[in-house]
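Peer 1: coords please:
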Amino acid sequence: MKGKFLFLAMLFILASCGSENTSMIGEKTTMEVQEVVDMGDVARGEVIEAEISIKNTGDVPLIIADVKESCSCTVTDKPSDPIAPGESTSTVAKIDTKNFSPGTFTKTVTISGNTKPSGHTVLIKANVIN
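Peer 2: As a prediction, this is how the structure comes out:
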């Protein structure tokens, strides 16, 4: 009797967990990511904030699994909520230029999610001046 009650309770809980913004395991979508962010001239020692736009161009919710920086001078945040089909969001990459030499630099940020291909690389570039 306890087993039947427990089974029915679990079945009820699972049935009531439906949401229109859920994604099944293995479902793939597509995303459009800004490929290059040009920050122009920046003063040496400045912390620049490059905003990267992300758009879900597929039919299922986009789940950002990871945002990976190319070096320790770059810090990014990862969108935590799924992005609905047709919707957009952004993430910010902060780059500390205090140890950079004058001249141009490029850094990369790779955004991974339930897409095919799974990773999309964004190039951030700027020109450091004294």
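Peer 1: Please make it C-alpha for all contacts and neighbour counts, starting now.
Peer 2: Will do.
Peer 1: Give me the neighbour count for Val42.
Peer 2: 18 (other C-alpha atoms under 10 Å).
Peer 1: just checking, what packs against the helix or strand where it lies?
Peer 2: Assigned by DSSP states H and E, Val42 belongs to strand 36-43. Judged by 3 or more C-alpha pairs under 8 Å, 6 or more residues apart in numbering; DSSP states H and E, strand 36-43 is in contact with strand 47-56, strand 119-129.
Peer 1: For the comparison step, fold the sequence that follows:
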Amino acid sequence: MKKIITFLCIGLIIFSVNAQEKTAKINFKSDTIDYGTIEKGSDGVRVFEFTNTGDAPLIVSKVTSSCGCTVPKWSKDPILPGKTGEIQVKYDTNRVNPIRKTITVISNADTPTVALKIKGEVIDSNKESVLEKKGKNVVEQ
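Peer 2: As a prediction, the model looks like this:
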């Protein structure tokens, strides 16, 4: 009887150790990319790099942007533990405006939703700004 109880206790301990779930963890090198000041029509592609620091394969299932002017692209293949991946973001630089957009990443990681940000400003050097025109008028008077 003692042998059976000892065997059941050992089996229960082994089962509880094996029952612990393995999880993927997503760790971004940076959660914000600053475009700085860029010219209209310039290259709008930037890359967010990340590493799977967990002990299970990481699957990025969906990446969305807060605006249609920003298009994300990513690999649908699982990222193995310790390996890196990337999310490519292309901003439409034909839009002359400040850039303030959020990219939402959904995965099977322990933190399933991560918000990434891009910022900067697109300028058109061929056009004068309203502030420059006002400055000239004030100086000329």
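Peer 1: For the spatially most central residue of the second structure, give me its contacts.
Peer 2: Central residue of the second structure (C-alpha atoms, centre = their mean): Leu116, 4.5 Å from the mean position. Leu116 of the second structure is in contact with 31-32, 102-105, counting by C-alpha atoms under 8 Å, 6 or more residues apart in numbering.
Peer 1: Chain neighbours aside, what residue packs nearest to the residue mapped onto it from the first structure?
Peer 2: Matched to the first structure by TM-score structural alignment, Leu116 of the second structure sits across from Val122. Distances taken as C-alpha to C-alpha, 6 or more residues apart in numbering put Glu35 closest to Val122 of the first structure, at 4.6 Å, once the chain neighbours are dropped.
Peer 1: ok, the one you found touching Thr110?
Peer 2: No - counting by C-alpha atoms under 8 Å, Thr110 is not a contact partner of Glu35 of the first structure; they are 10.2 Å apart.
Peer 1: so what's in contact with the two at the same time?
Peer 2: Shared contacts of Glu35 of the first structure and Thr110, counting by C-alpha under 8 Å, 6+ apart, come down to 121-122.
Peer 1: Provide a complete list of residue ranges assigned to strands in the first structure.
Peer 2: 31-33, 36-43, 47-56, 64-69, 74-76, 88-96, 103-113, 119-129 (DSSP state E).
Peer 1: quick one: buried residues of the fifth one?
Peer 2: Meaning strand 74-76 of the first structure. For strand 74-76 of the first structure, the neighbour count (16 or more other C-alpha atoms under 10 Å) marks 74-76 as buried.
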